[in-house]
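Student: Quick one, structure for this:
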Amino acid sequence: MSDLVASIPVILLDGLLASGSSIISTLVGRSYSFTVINGNQYLRDLGVSTGFVTSPQGSFEHEIQLLDFYEYITKERAAVHDQVYTFLTGKIRLVKEPTLVHCTGYAAYALSKQLPVKHTFWLQATIDDRAERLLRKYQIRASKEQVTQLKQRLEEIDLHWEASLQKNLGISLHTVADAEHATVDTSNLTTELAFQKLASIDSFIDAYNSLAPLMPAYHEEWRRWRCLVCQLVVENNSVIAQCPRCHNADPDKFKDLD
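Tutor: Down below sits the predicted model:
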């Protein structure tokens, strides 16, 4: 890894398949002005370009083939992971500023390859919730038998990722939360509520505030605001619309500290 890539701070937003990490990454990028690198979309495109996924997007068969592809690349770790690593580092090198990387199921890979990850957040949800979210996201109509099949494939992939994490990092998929991994359970939450849940945890607020001064426009535009309800201090380039901790949205209950 080049010195340039190593010097660029990265937030890694990872999670179980269909735990909501893709859309929440997009919301984080929009709300906090982070550049988002979507490694998960790269994997989906890779599945199609290699001929592993042949069914049309939006079909049940397409999603099952993608799950098969994810299982395959978990087993055939080295070759595909090198491609993912090259993709991520290439994008990070172009960005040259604090970046949010989203790459479902690849926390172990990213960390083992020593990407310049400063903060890691892990999303998880129940199998039922993830299967429902996957079908809803792509507006797929599925029979009961197909839903059962989808849940089974998700469970199988979880087991493969568990084995990969244990082998490469010595940690468990379901105990991945530690000093460097803040875990958010998105089960039974709308996208907006899941995003708010992530944004309200102390470790996310600390991560954001630590990286905000590194944003290009920080010294010209960014200011510190104190929520007068919960006393949280947040840095932003405009008046805070809502406190990420207590969700105070009263403009009269924020104080400009600068």
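Student: From here on, just use CA atoms for contacts and neighbour counts.
Tutor: Noted.
Student: what about residue 85, neighbour count?
Tutor: Neighbourhood size, residue 85 [other C-alpha atoms under 10 Å]: 18.
Student: let me redo that: residue 4
Tutor: Neighbours around residue 4, by other C-alpha under 10 Å: 12.
Student: so which helix or strand takes in residue 134?
Tutor: Assigned by DSSP states H and E, residue 134 belongs to helix 127-137.
Student: How about that helix, which residues are buried there?
Tutor: 127, 129, 130, 131, 132, 133, 134, 135 (16 or more other C-alpha atoms under 10 Å).
Student: can you check stretch 63-81 too?
Tutor: Applying 16+ other C-alpha under 10 Å to stretch 63-81 flags 63-71, 73-74, 80-81 as buried.
Student: how close does residue 48 get to residue 61?
Tutor: Residue 48 sits 13 Å away from residue 61, going by C-alpha to C-alpha, to the nearest Å.
Student: Next secondary structure after the helix holding residue 134?
Tutor: Using DSSP H and E, the helix or strand that follows helix 127-137 in sequence is helix 144-168.
Student: what's downstream of that next one, the next helix or strand?
Tutor: Following helix 144-168 in sequence, per DSSP H and E, is strand 181-185.
Student: who does that following strand touch, helix- and strand-wise?
Tutor: For strand 181-185, the elements it packs on are strand 117-124, helix 191-200, judged by 3 or more C-alpha pairs under 8 Å, 6 or more residues apart in numbering; DSSP states H and E.
Student: Out of those, the one nearest residue 153 is which?
Tutor: Evaluated over the helices and strands packed on strand 181-185, closeness to residue 153 peaks at strand 117-124, with 16.1 Å, by C-alpha to C-alpha.
Student: how about the closest one: buried residues?
Tutor: If you call a residue buried by 16+ other C-alpha under 10 Å, then strand 117-124 has these buried ones: 117, 119, 120, 121, 122, 123, 124.
Student: same thing with stretch 150-166?
Tutor: 150, 151, 153, 154, 157, 158, 160, 161, 162, 163, 164, 165.
Student: Also stretch 38-49?
Tutor: Neighbour counts over stretch 38-49 (16+ other C-alpha under 10 Å) mark 38, 39, 40, 43, 44, 46, 47, 48 as buried.
Student: So which of those residues are in strands?
Tutor: residue 38 (DSSP state E).
Student: Proceed likewise with the subsequent sequence, for comparison:
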Amino acid sequence: MAPLGMAAVLSSHLCLLLLLLLLSSASHLAAAQYAEYSCNGTTSNFTSGSAFAASLDRLIASLPGDAASSPSLFALASAGSGPDGAAYGLALYRGDLMDRCACSACLADAFARLRRLCGAGRDATFYADLCTARYSGADFLARPDDNTPVINGMDANASTYPGWDARNATSRSFFISLVATLFGEMAMYGAYNSSRCLASAVMFINAQLPIVHGFAQCTPDLAPAQCWYCFQGIADLNRQWYDGREGGRISGVRCSFRYEGYC
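Tutor: Below is the predicted model of the structure:
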């Protein structure tokens, strides 16, 4: 397929079908394998038996249940007080799924893994297919525009789109525009048209290219403009990181984006 012909298809928009829809719960539960974590390292370590350790224990004991019982499957909380005793946490389950037991289990597992993986670190984040968990000794809850840590989850084992050629500017621009178009439509819908700050989509270009499935979500406490701003940061990173692969994701605490060649 000639790159110039593909660019013409994109510019005409004649063969572009972009449908915003909710993806099935079963398909995502079957693919729940992704996991990334970050021991953020932004604050000092804590010691066993300290005020912070007690606050953190209370926090991560309550957050999974709080999120699972919330209508939005999302919870923010703090415990303790003072610069050395306060702990802050966030727990988010996928907004297009409503399995409250799975929500609680995913988050409890995420926090437990962080305690093992990050030891005495005061700041840690876990990203899974179905949930996001973070705790910190710093009040990141007061900074809803802070999406860090952001992790590049581009699938290193995924094949590239047919016709991808990073050395060819026209070909490269076309395929970058595929993912950008998908994300741009979802970002607009998720920020301004979804009460739960999320969107999922299926994009079909033509029979020679695979169907692309996408999902984007902000934490549901963000105002539409805040969610949109967060998504723009993801869009900037997508332009930097995208390299033609048929699957990938960018994970952040406040907003994230995923696309795959399968549902």
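Student: what TM-score comes out when they're superposed?
Tutor: The TM-score (TM-score structural alignment, normalised by the length of structure 1) is 0.27; 106 aligned residues with a C-alpha RMSD of 5.2 Å.
Student: ok, back up a step: any idea of the angle the helix holding residue 134 of structure 1 forms with helix 144-168?
Tutor: 110 degrees (axes from the mean of the first three to the mean of the last three C-alpha atoms, to 10 degrees).
Student: Just put the buried residues of helix 127-137 of structure 1 in JSON lines and tack on distance to residue 28 of structure 1.
Tutor: As requested, the buried residues of helix 127-137 of structure 1 are exported to JSON lines (distance: C-alpha to C-alpha, whole Å):
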{"residue": "127", "distance to residue 28 of structure 1": "24"}
{"residue": "129", "distance to residue 28 of structure 1": "22"}
{"residue": "130", "distance to residue 28 of structure 1": "20"}
{"residue": "131", "distance to residue 28 of structure 1": "23"}
{"residue": "132", "distance to residue 28 of structure 1": "23"}
{"residue": "133", "distance to residue 28 of structure 1": "19"}
{"residue": "134", "distance to residue 28 of structure 1": "20"}
{"residue": "135", "distance to residue 28 of structure 1": "23"}
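Student: how about the nearest residue to residue 101 of structure 2, chain neighbours excluded?
Tutor: The shortest distance from residue 101 of structure 2 to any non-neighbouring residue, by C-alpha to C-alpha, 6 or more residues apart in numbering, is to residue 68 (7.1 Å).
Student: Quick one: residues contacting the one you found.
Tutor: Residue 68 of structure 2 sits next to 74, 100, 101, 103, 104 when contact means C-alpha atoms under 8 Å, 6 or more residues apart in numbering.
Student: if you set the cut-off to 7 Å instead, what comes out?
Tutor: Residue 68 of structure 2 makes contacts with 100, 103, 104, as judged by C-alpha atoms under 7 Å, 6 or more residues apart in numbering.
Student: any idea which helix or strand carries the last one?
Tutor: In the assignment (DSSP H and E), residue 104 of structure 2 maps to helix 100-118.
Student: From the buried residues of helix 127-137 of structure 1, pick the one nearest residue 95 of structure 1.
Tutor: For these, the nearest to residue 95 of structure 1 is residue 134 (30.1 Å; C-alpha to C-alpha).
Student: Residue 257 of structure 2: neighbour count?
Tutor: Neighbour count for residue 257 of structure 2, taken as other C-alpha under 10 Å: 25.
Student: now it, what's its secondary structure?
Tutor: Under DSSP: H, G, I helix; E, B strand; the rest coil, residue 257 of structure 2 falls in the strand class.
Student: I'd guessed it sits against residue 215; true?
Tutor: Yes. Counting by C-alpha atoms under 7 Å, residue 257 of structure 2 touches residue 215, with 5.8 Å between them.
Student: Now do residue 10 of structure 2: how many residues are near it, please.
Tutor: Residue 10 of structure 2, neighbours per other C-alpha under 10 Å, totals 18.
Student: Could you report the separation of it from residue 79 of structure 2?
Tutor: From residue 10 of structure 2 across to residue 79 of structure 2, the span is 51 Å (C-alpha to C-alpha).
Student: same question, residue 217 of structure 2
Tutor: Distance from residue 217 of structure 2 to residue 79 of structure 2, by C-alpha to C-alpha: 26 Å.
Student: These two: who's more crowded?
Tutor: Using other C-alpha under 10 Å as the criterion, residue 217 of structure 2 and residue 79 rank with residue 217 on top: 28 against 18.
Student: Report the contact partners of that one.
Tutor: Neighbours of residue 217 of structure 2 in contact, by C-alpha under 7 Å, 6+ apart: 190, 197, 198, 199, 255, 256, 257.
Student: Report the spatially nearest residue to the fourth one, omitting neighbours in sequence.
Tutor: Closest residue to residue 199 of structure 2 apart from its sequence neighbours, by C-alpha to C-alpha, 6+ apart: residue 190 at 4.9 Å.
Student: Next one: that neighbour from residue 152 of structure 2, what distance?
Tutor: Residue 190 of structure 2 is 21 Å from residue 152 of structure 2, by C-alpha to C-alpha.
Student: now residue 198 of structure 2
Tutor: Remark: distance between residue 198 of structure 2 and residue 152 of structure 2 (C-alpha to C-alpha) = 20 Å.
Student: So which of these two has more stuff around it?
Tutor: Neighbours were tallied for residue 198 of structure 2 and for residue 152 using other C-alpha under 10 Å; the higher tally belongs to residue 198 (28 against 15).
Student: May I have the distance across stretch 13-22 of structure 1, first residue to last?
Tutor: One end of stretch 13-22 of structure 1 to the other measures 9 Å (C-alpha to C-alpha).
Student: try stretch 231-250 of structure 2
Tutor: End-to-end distance for stretch 231-250 of structure 2, by C-alpha to C-alpha: 10 Å.
Student: likewise stretch 241-250 of structure 2?
Tutor: 9 Å.
Student: can you check stretch 210-225 of structure 1 too?
Tutor: End to end - C-alpha to C-alpha - stretch 210-225 of structure 1 spans 15 Å.
Student: ok, now stretch 199-215 of structure 2?
Tutor: Stretch 199-215 of structure 2 end-to-end distance (C-alpha to C-alpha) = 6 Å.
Student: do stretch 132-147 of structure 1 as well
Tutor: Using C-alpha to C-alpha, the end-to-end distance of stretch 132-147 of structure 1 comes to 8 Å.
Student: Name the residues of the helix holding residue 104 of structure 2 that are buried.
Tutor: Buried residues in helix 100-118 of structure 2, counted by 16+ other C-alpha under 10 Å: 100, 102, 103, 104, 106, 107, 108, 110, 111, 114, 115, 118.
Student: and it, what does it pack onto?
Tutor: On a contact count with 3 or more C-alpha pairs under 7 Å, 6 or more residues apart in numbering; DSSP states H and E, helix 100-118 of structure 2 meets helix 51-69, strand 124-128, strand 131-136.
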